[in-house]
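Q: no sequence on this one, just coordinates:
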């Protein structure tokens, strides 16, 4: 008769140890050692839980691919065992010495997976889709990667030896299992980078299907536990740096990261971008603790919303805050009518692949009649808010006087958030001196944008179209040279300056690559004293010099929009 399965060890859903049946090796050789049996079983399940939790918490394409591969490896090994043994006639002798151990198979897969994962960097494996590698770079400096790359395979070898010692397997079985598992892992990785990732990057519905099977389904089975573990693992394991601090956004109840993801570069506003690299930057930002993402249909003629939507699709909706805009659709194309508001938000939701946005903003209202904003646009937005399509309402623009004009004429609570740009940076303090106290009195949250003043505070200088007066451009160029001479970076100094005021909930920075994400997140942590900057002394000296150089041009600005709104 066929054997019965006692103490069956089911393959886990992760790239972890998949146990074999209790009588898989030579039954006569099977020894009973209660203590070792207990260690064997408990350790396997501990490793399985740890690896699966790490992968599920990561919530990105590459780990979803590995989880799916580990499931496939376990299923293939079980199928092979069934074909070699279970399907044989009951009178036949079992080919035990040549049967691969499913336990060793899964450990072989896991060991190879960890080795590949730890060996890669954000720029390794030329030709690999950016979305598959960008998030690796954010963990390569973590001691946990070193532990995983050495500790888990070592533990796997110990468990394999233990199972041989206990009589579960023969040496031939575990050798075949390790060879099979590692071979599947290498093949799975090559299939991913050469075939699957290029397709998945372009087909978001396939990404979502893969992600749902490998992370959403297990999370659904234990939602609260998974969420708690996810937060813990993400903050303590998956990055070598602490997560970004957060601040409340006015009275909205939203707690936003101090650094926000400005998505205009995803639309190719400043230069052409690689879409897969842009998607990867969204995931990298989330992994570093950025939870606020801002876009507009104006950025890149809707491309920014489209690319951002593809990146957001792979993130947990309840852990991100998404803002977009209405009203501006081209360099000189504006429409703040109620009809356009309703059509625009539906189109934006489709591109973003969302059911609602956390914040919908009137974009650059200085180009419109402010009375129309009050009498037509805001009432239309309030109706959307009642429907739940929009959670909060905001207004944006350059001239500071537009905010007081609007807020003095609507009831408190109509406008939840103001987004001001180019008025809180190294050469302009008017947002602080002229508006913050007023906005707090109106219970309005404050977003600051363009800490580099639209490229003014960069080593290469602003683009030709930049509207700043010549004297300000000259002073900024001198400041960039002074910062470089002092061994500091002017863009980093500019960002550090903007993050100091705690009344400003978040500062938007334009991002489109994982490298930019990491650079700016590091600067933010240095600015807030969460992590000490290795060049703190140079930056302090450079900041003093830069401030002096810019002082003659302090608060110089330029007109924008209709003359009556300036």
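A: Yep, that arrived. Only a predicted model underlies this, so the values are computations on that prediction, with no experimental measurement involved.

Q: C-alpha only now, for contacts and for neighbours.
A: Will do.

Q: Who are the contact partners of residue 357?
A: Residue 357 makes contacts with 321, 322, 323, 324, 349, 389, 390, 391, as judged by CA atoms under 8 Å, 6 or more residues apart in numbering.

Q: Nearest to residue 467 among the residues you listed?
A: Residue 467 has its nearest neighbour among the contacts of residue 357 in residue 324, at 24.6 Å by CA to CA.

Q: Give the helix, strand or coil label for that closest one.
A: Following DSSP: H, G, I helix; E, B strand; the rest coil, the label given to residue 324 is strand.

Q: Assess the claim that it and residue 298 are in contact.
A: No: counting by CA atoms under 8 Å, no contact exists between residue 324 and residue 298, whose distance comes to 9.8 Å.

Q: Which one (most neighbours) among the contacts of residue 357?
A: Ranked by neighbour count (other CA atoms under 10 Å), those have residue 324 at the top, with 24 neighbours.

Q: List the contacts of that one.
A: 294, 295, 296, 297, 348, 357, 359, 360, 361.

Q: mind listing what the third one touches?
A: Contacts were defined as CA under 8 Å, 6+ apart; by that measure residue 296 touches 264, 302, 304, 305, 324, 325, 326.

Q: Now do it against residue 305, distance only.
A: Residue 296 sits 6 Å away from residue 305, going by CA to CA, to the nearest Å.

Q: next one: the first one
A: Distance, residue 294 to residue 305, using CA to CA: 9 Å.

Q: again, but for the last one
A: For residue 361, the distance to residue 305 (CA to CA) stands at 14 Å.

Q: what do you get for the fourth one?
A: Using CA to CA, residue 297 is found at 6 Å from residue 305.

Q: Use this one as the comparison:
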């Protein structure tokens, strides 16, 4: 069982700003002490730094007490950093990424991840960021994952993506166990409602919701003009919508982050959410917000004001 709250490993790779080993270790220790038992990472996150740091915590824990997932699709090839920083994460450019969803590429990626993490197995293996390589991921990557599952190497397989249309195709045309949806079902937007989530319910596929703060705009109660929405500066329209949500939350003694964490789990297909966290303070704050009860009346009020598209809130809240 993943648990309803998981630790997302993106920030452990230096996403947006540098992160030292000690701060990363403190964040992971706080998560474990706070009861988090699902940990998600990827070779992409900091070209291996996230996996290494996560492994340093998990390899000393009883193996049956946690679930760990990582991803395939990019191989890490060593290179001379020559003083350069990685293109996406604040780490030295010691490796470059090479897209590879082939059978050999998937198996090599998994083997490399196990070495970096120092673990004997990965529980869940996802195809990662396959939007621009979807045909290869579907035709080559999925069968490779299915083979690993059949061999007992991994327990569950799926994909981590943001494109709800492609994820819907994957759910309908394959036998995946779980999918990680990035940003497609949040307090601010619910495009996954049309076809994706119904397909998951029909096919009995579990959904892990990622990006529930939409890159930061929902992580604070009253976001400022510099707030990020899906990795870009939020438009005035999005910012105004977030403030309207905040006003209704205030009337129900709830903060926006508390509502943003509670909302995805109202849908029957969604079993977990994952949060990227970089230090102890963020972990402790997220745990406190996650454990704060949200009154069902909030969802009714948001729907009445046209701020939620979810027709299932009334029955599930």
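A: Good, I have the coordinates. From a predicted model like this one, the values you see are computed outputs, not experimental measurements.

Q: what about the helices in the stretch 151-300 of the first structure?
A: Secondary structure of the stretch 151-300 of the first structure (DSSP state H, counting those that start in this stretch): helices located at 171-191, 197-202, 204-211, 217-221, 223-236, 275-288.

Q: ugh, wrong one, I meant the second structure
A: Counting by DSSP state H, residue ranges of the helices within the second structure are 21-33, 49-58, 103-117, 134-136, 142-150, 164-173, 196-203, 236-251, 256-262, 280-290, 296-304, 313-316.

Q: Please tabulate those in JSON lines, including the columns distance to residue 189 of the second structure.
A: Conversion of the helices of the second structure to JSON lines gives the following (distance: least, CA to CA, whole Å):
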{"stretch": "helix 21-33", "distance to residue 189 of the second structure": "28"}
{"stretch": "helix 49-58", "distance to residue 189 of the second structure": "28"}
{"stretch": "helix 103-117", "distance to residue 189 of the second structure": "33"}
{"stretch": "helix 134-136", "distance to residue 189 of the second structure": "24"}
{"stretch": "helix 142-150", "distance to residue 189 of the second structure": "28"}
{"stretch": "helix 164-173", "distance to residue 189 of the second structure": "12"}
{"stretch": "helix 196-203", "distance to residue 189 of the second structure": "14"}
{"stretch": "helix 236-251", "distance to residue 189 of the second structure": "10"}
{"stretch": "helix 256-262", "distance to residue 189 of the second structure": "11"}
{"stretch": "helix 280-290", "distance to residue 189 of the second structure": "20"}
{"stretch": "helix 296-304", "distance to residue 189 of the second structure": "12"}
{"stretch": "helix 313-316", "distance to residue 189 of the second structure": "14"}
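
Q: between these, which gets nearest to residue 274 of the second structure?
A: Set against residue 274 of the second structure and scored by CA to CA, the helices of the second structure come closest in helix 256-262, at 9.6 Å.

Q: The closest one against the first structure, how far on average?
A: Compared with the first structure after the fit, helix 256-262 of the second structure shows a mean deviation of 1.9 Å (mean CA distance after the TM-score superposition for the first structure).

Q: returning to that earlier point: any idea which of the contacts of residue 296 of the first structure is closest to residue 512 of the first structure?
A: Each of the contacts of residue 296 of the first structure was scored against residue 512 of the first structure by CA to CA, and residue 264 proved nearest at 8.5 Å.

Q: Mind telling me what that closest one corresponds to in the second structure?
A: Taking TM-score structural alignment as the alignment basis, one finds that residue 264 of the first structure is matched in the second structure by residue 10.

Q: I figured that match was touching residue 215, is that so?
A: No: contact status for residue 10 of the second structure versus residue 215: not in contact, 11.6 Å apart, counting by CA under 8 Å.

Q: Of these two, which one has the most company?
A: Legend: neighbour count by other CA under 10 Å for residue 10 of the second structure and residue 215, higher for residue 10 (24 against 20).

Q: how much space between the more buried one and residue 132 of the second structure?
A: Between residue 10 of the second structure and residue 132 of the second structure the computed distance is 20 Å (CA to CA).

Q: same thing with residue 239 of the second structure?
A: Taken as CA to CA, the span from residue 239 of the second structure to residue 132 of the second structure is 29 Å.

Q: Compare the two and say which one has the larger neighbour count.
A: Applying other CA under 10 Å to residue 239 of the second structure and residue 132 shows that residue 239 carries more neighbours, namely 22 against 8.

Q: And the more buried one, what's its match in the first structure?
A: Residue correspondence to the first structure (TM-score structural alignment): residue 239 of the second structure is matched to residue 474.

Q: can you check residue 137 of the second structure too?
A: In the first structure, the position corresponding to residue 137 of the second structure is occupied by residue 373, as judged by TM-score structural alignment.
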